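>>> can't give you the sequence, but here's the structure:
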């Protein structure tokens, strides 16, 4: 992965984390992996 690709991926992830969930389903999906692994 090039440095430019990594920077683009990193920025996209940051933007996604800054965005508030619009529905309860979106909010729950952020944590679903935590529940499934237990």
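Sure thing, it's come through. Predicted model only: the values in this text are computed from it and were never measured.

>>> CA atoms for contacts and neighbours, from now on please.
OK.

>>> next SSE downstream of the longest helix seen in the chain?
Selection of the longest helix in the chain by residue count, based on DSSP state H, yields helix 3-18. Using DSSP states H and E, the helix or strand that follows helix 3-18 in sequence is helix 24-36.

>>> take the one below as the second:
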């Protein structure tokens, strides 16, 4: 596997991880706001 391919996979992995973290954070914030 080439380094370019490997770095692209790493970038996709971190992008998905960050998006998932942000989404779960905002969904919990919205749920707490709605529950008030």
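Structure received. Just so you know, these numbers come straight off a predicted model, no measurement behind them.

>>> so after superposing, what's the score?
The TM-score (TM-score structural alignment, normalised by the length of structure 2) is 0.53; 22 aligned residues with a Cα RMSD of 1.6 Å.

>>> that older thread, so the longest helix of structure 1 versus helix 24-36, what angle?
Angle, helix 3-18 of structure 1 to helix 24-36, by axes from the mean of the first three to the mean of the last three Cα atoms, to 10 degrees: 110 degrees.

>>> same for helix 3-18 of structure 1, what does it pack against?
Contacting helix 3-18 of structure 1 under the criterion 3 or more Cα pairs under 8 Å, 6 or more residues apart in numbering; DSSP states H and E is no other helix or strand.

>>> can you list contacts of it?
Here helix 3-18 of structure 1 makes contact (Cα atoms under 8 Å, 6 or more residues apart in numbering) with no residue beyond itself.
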